[in-house]
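Student: okay, predicted coordinates and the sequence, questions at the end:
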Amino acid sequence: MNNPRPAVSWVGDAPSGALQLIDQTLLPVEYREIRCATAEVVWEAIKSLRVRGAPAIGVAAAYGVVVGCQPVAQSTRADFNAKLDSVVQYLAGSRPTAVNLFWGLDRMRRVADASPSLGSAEMLDRLLEEAKAIELEDREMCASIARHGLPLLSECKGVLTHCNTGGLATAGDGTALAVIFAAARQNPELQVYADETRPLLQGARLTAWELMQRGVSATLICDSMAGWVMHEGRVQAVIVGADRIAANGDSANKIGTYSLSILAKAHNIPFYVAAPSSTFDLTIESGKEIPIEERASAEITHAFGKQTAPDQCMTYNPAFDVAPATHITALITEKGVIQPVTKERIHAVLTGNGQ
């Protein structure tokens, strides 16, 4: 993408620097970067979807810990530790479903626990080093996911995707979109069908924008058109991202993904989920244990400032659903392709014993 800066980045040093974000709520009409210099601003950016996508949320949260601890850089280590605990707990309350958020926060906490003898200023520097390492690792994971996933799309003339899983959702090229970008480089004739992804239209506002920025042929469709597009033979694969994957392979992703997995299975079309290992939550056995965020009714009744439903209309607005492992052809990770999707195969690949 030809952005002046990645979707998530750090500007400056540890004591006075800040998290820099692309405000994704304004795309594609307006491109604006925002400076997040306090934990409160980072929390709001995550909660309001100014930054979104599980990997990007994890990176943003890590940098959020740094800005949150800046005010106590000259205090005692005891005060620093207390502030760190408070900031981690606070940021953890921004969104419940994306496990990368908690993974990133836990990693920052562990770094502090491992260096009890460092002074507060030195500890802040160390936290920034760790946050930058998380960002770099995510970028490298995106590249590896693209390499592993490319063979799965090499014979496709058309592919369907949902929500946004590109550079706006990660520190690199993306997860599912990284695979699509690689496939499009190999086959410039590849046609990508992007669900608009109601109610907040991440597919229309973000994915279509990213694909067009990269010169990839993109066709935008309403979510309800996906089944017919499959029926007509326009796509030979569906590939999506994930916000949390259970030990058995059940995968939580943007609402509408569950329906796509059923449609793909009914049409005998491969259904792929691309996600880094940090998105796996092996502490939960199945998707039944994944917390599903429910968002404000206004996202349905007054989307983008226009009322589209009667006053006092009841709504149900889950932000995510869960595609069962039985509907997933393969999970694409930076460590390799997990196929078949079973608990045993997941463990083998993630631990490096899958070859």
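Tutor: Received it, and whenever you're ready, just let me know what you need.

Student: C-alpha from now on. contacts and neighbour counts both.
Tutor: Will do.

Student: return the set of buried residues in the helix or strand residue 57 falls within.
Tutor: Using DSSP states H and E, the element containing residue 57 is helix 54-69. Neighbour counts over helix 54-69 (16 or more other Cα atoms under 10 Å) mark 54-69 as buried.

Student: likewise for stretch 201-219?
Tutor: 201-211, 216-219.

Student: all helices of the stretch 251-355 of the chain, in order?
Tutor: Under the criterion DSSP state H, counting those that start in this stretch, the stretch 251-355 of the chain carries helices at the ranges 257-266, 298-301, 343-350.

Student: tell me the buried residues in the first one?
Tutor: Along helix 257-266, these residues count as buried under the neighbour rule (16+ other Cα under 10 Å): 257-265.

Student: ok, these vs residue 158, which is closest?
Tutor: Closest approach to residue 158 among the buried residues of helix 257-266 (Cα to Cα): residue 264, at 13.5 Å.

Student: so how far is residue 233 from that closest one?
Tutor: Per Cα to Cα, to the nearest Å, residue 264 is found 11 Å from residue 233.

Student: could you count how many residues lie near the closest residue to residue 235 other than its chain neighbours?
Tutor: Closest residue to residue 235 apart from its sequence neighbours, by Cα to Cα, 6 or more residues apart in numbering: residue 158 at 4.2 Å. Residues near residue 158, counting by other Cα atoms under 10 Å, number 20.

Student: check residue 181 too.
Tutor: If we define neighbours as other Cα under 10 Å, then residue 181 has 23 of them.

Student: who are the neighbours in contact with it?
Tutor: 146, 214, 216 (Cα atoms under 8 Å, 6 or more residues apart in numbering).

Student: ditto for residue 250
Tutor: Residue 250 makes contact with 286-287, 322-325 under the criterion Cα under 8 Å, 6+ apart.

Student: want to compare, so here's the second one:
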Amino acid sequence: MKVKPIFWVEGEVAILDQRLLPEKVVYIRCKRYQQVAQTIKNMAIRGAPAIGIAAAMGVALGVWKLKSARRLEERFQKICQTLTNTRPTAHNLFWAIERMKKRFYSHKNSSLPELKRYLQKEAENILEEDIATNRKIGENGKRLIKAGITVLTHCNAGALATGGYGTALGVLRAAWESGVRFKVIADETRPYLQGARLTAWELQQEGIPVTIITDSTAGYLMAQGKINLVIVGADRIAANGDTANKIGTYSLAILAKHHNIPFYVAAPFSTIDLNIANGQQIPIEKRPGKELAYLGKKCIYPQGVNALYYAFDVTPARYITGIITEKGVIEPPFKKAINRLSRRRQNG
């Protein structure tokens, strides 16, 4: 995809406003780290890997704008905390901020101009590494895509949700690039319609056939034998394989299990939170109910009716066929496999 979700330019962070797609391609030019935090919080940028990249660039931008090294560590911690407080579920956000902290403390005795360059470079490295990681995810997962099948995906786990290639859609993109031909069904994904607006837009640009359905249609199509495979992204994966993803994923996983349809999660290894034992410990973001009640500027609910909006749910590992990462496709038992890959990673 030619459009970049996020990039550093001339001492600013340019973020594609995904709320306006596909009608408009508009970039928000963030001059201050608080603006980056706001784009994360208000869903202008979304998707766990993309949120992590934005947080890293926000940290770099915050230090970039400092005029002096006075109370440097105190101000740096404030920058990090502001970005940490934006959204609670996506693990990549916290992972990226911790990585920026390590870079800061390893160079905090450098001159301020040098420190700024170190942090900018680290944020750009996170972006570049994410694209490379996504391509590896695509290569590892493309063998799952057979000619002639129909794949269901939920929300948007494509280039827009990452540095620029995609996790779940990265698998589809890699298979398509290798010559395999198939069809995709995308759930609308209420209330932001990431499937209908973003996933469909991305696939259309790649020339991959895509059909949009309402979220509640998937079960009927599965019963009709019209869905052969499900691939979704992830916002946080617990050490046992339990996976938090966009609300509605859990329901799809149960339906897929009932109909004997393989259900895969595609995510970078950095999405796995080794400090969380299971899905019950994953913090689930609860967003304002008014986000459900409005389509654009029009309220579609009767005045005075309450709306409850959880942005994510947790799919237990027992419903997941495999987790596609840059390290390979992790299969059950997930806890042992994740621990083994984690040790291998730590040992280089």
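Tutor: Arrived safely, thanks for sending. On a predicted model such as this, the values are computed, not experimentally measured, just so you know.

Student: columns distance to residue 11 of the first structure on top of the helices of the stretch 251-355 of the first structure, output as CSV?
Tutor: CSV is the format used below for the helices of the stretch 251-355 of the first structure (distance: least, Cα to Cα, whole Å):
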stretch, distance to residue 11 of the first structure
helix 257-266, 35
helix 298-301, 32
helix 343-350, 33
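
Student: quick one: closest of these to residue 100 of the first structure.
Tutor: helix 343-350 (15.8 Å).

Student: mind listing what's buried in that closest one?
Tutor: 343, 345-347, 349-350.

Student: from these, pick the one nearest residue 3 of the first structure.
Tutor: Closest to residue 3 of the first structure out of these is residue 350 (32.7 Å), distances taken as Cα to Cα.

Student: how near is that closest one to residue 315 of the first structure?
Tutor: From residue 350 of the first structure to residue 315 of the first structure the distance is 39 Å (Cα to Cα).

Student: all the strands of the first structure, residue numbers only.
Tutor: Assigned by DSSP state E, the strands in the first structure fall at 8-11, 18-22, 33-36, 158-161, 191-195, 218-221, 237-240, 244-246, 251-254, 271-274, 280-281, 320-323, 330-333, 336-338.

Student: the helix holding residue 57 of the first structure aligns to what range in the second structure?
Tutor: Here helix 54-69 of the first structure aligns to the second structure at residues 48-63, judged by TM-score structural alignment.

Student: so where is stretch 98-117 of the second structure in the first structure?
Tutor: Counting by TM-score structural alignment, stretch 98-117 of the second structure corresponds to 106-125 in the first structure.

Student: ah, wrong one, I meant stretch 216-233 of the second structure
Tutor: Counting by TM-score structural alignment, stretch 216-233 of the second structure lines up with residues 224-241 of the first structure.

Student: any buried residues in the matching stretch, and which?
Tutor: Buried positions in stretch 224-241 of the first structure, judged by neighbour count with 16+ other Cα under 10 Å: 226-227, 230, 234-241.

Student: turn these into a markdown table, columns for distance to residue 90 of the first structure.
Tutor: Shown next, in a markdown table, are these (distance: Cα to Cα, whole Å):
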| residue | distance to residue 90 of the first structure |
| --- | --- |
| 226 | 39 |
| 227 | 41 |
| 230 | 43 |
| 234 | 45 |
| 235 | 43 |
| 236 | 43 |
| 237 | 40 |
| 238 | 36 |
| 239 | 33 |
| 240 | 30 |
| 241 | 26 |
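
Student: out of those, what pair is the most spread apart?
Tutor: Maximum distance among those (Cα to Cα): 20.7 Å, for 234 and 241.

Student: sorry, back to before: right, and the strands of the first structure - which one's nearest residue 298 of the first structure?
Tutor: Evaluated with Cα to Cα, these place strand 320-323 nearest to residue 298 of the first structure, the distance being 16.7 Å.

Student: ok, the equivalent of residue 312 of the first structure over in the second structure - contacts?
Tutor: Applying TM-score structural alignment, one finds that residue 312 of the first structure aligns to residue 304 in the second structure. Not one residue lies near residue 304 of the second structure by Cα under 8 Å, 6+ apart.

Student: separation between residue 304 of the second structure and residue 16 of the second structure?
Tutor: Using Cα to Cα, one obtains 34 Å as the distance from residue 304 of the second structure to residue 16 of the second structure.

Student: what does residue 322 of the second structure give?
Tutor: The gap separating residue 322 of the second structure from residue 16 of the second structure is 31 Å, by Cα to Cα.

Student: for stretch 303-315 of the first structure, which positions count as buried?
Tutor: In terms of neighbour count (16+ other Cα under 10 Å), stretch 303-315 of the first structure has its buried residues at residue 303.

Student: what's the neighbour count on residue 173 of the first structure?
Tutor: For residue 173 of the first structure, using other Cα under 10 Å, the count is 27.

Student: hmm, it is touching residue 143, no?
Tutor: Yes. Residue 173 of the first structure is within contact range of residue 143, at 7.0 Å (criterion: Cα atoms under 8 Å).

Student: now do the same contact list for the alignment partner in the second structure of residue 200 of the first structure.
Tutor: Applying TM-score structural alignment, one finds that residue 200 of the first structure aligns to residue 192 in the second structure. By Cα under 8 Å, 6+ apart, the contact list for residue 192 of the second structure reads residue 19.

Student: any idea how far the match of residue 312 of the first structure is from residue 293 of the second structure?
Tutor: Residue 304 of the second structure is 11 Å from residue 293 of the second structure, where distance means Cα to Cα.

Student: need the residues touching each of those two.
Tutor: Contact criterion Cα under 8 Å, 6+ apart; residues shared by residue 304 of the second structure and residue 293: none found.

Student: give me the mean deviation of the lengthiest helix in the second structure from the first structure.
Tutor: Identified as the longest helix of the second structure according to DSSP state H is helix 112-141. Helix 112-141 of the second structure: mean distance to aligned residues in the first structure after superposition is 0.6 Å, counting by mean Cα distance after the TM-score superposition for the first structure.
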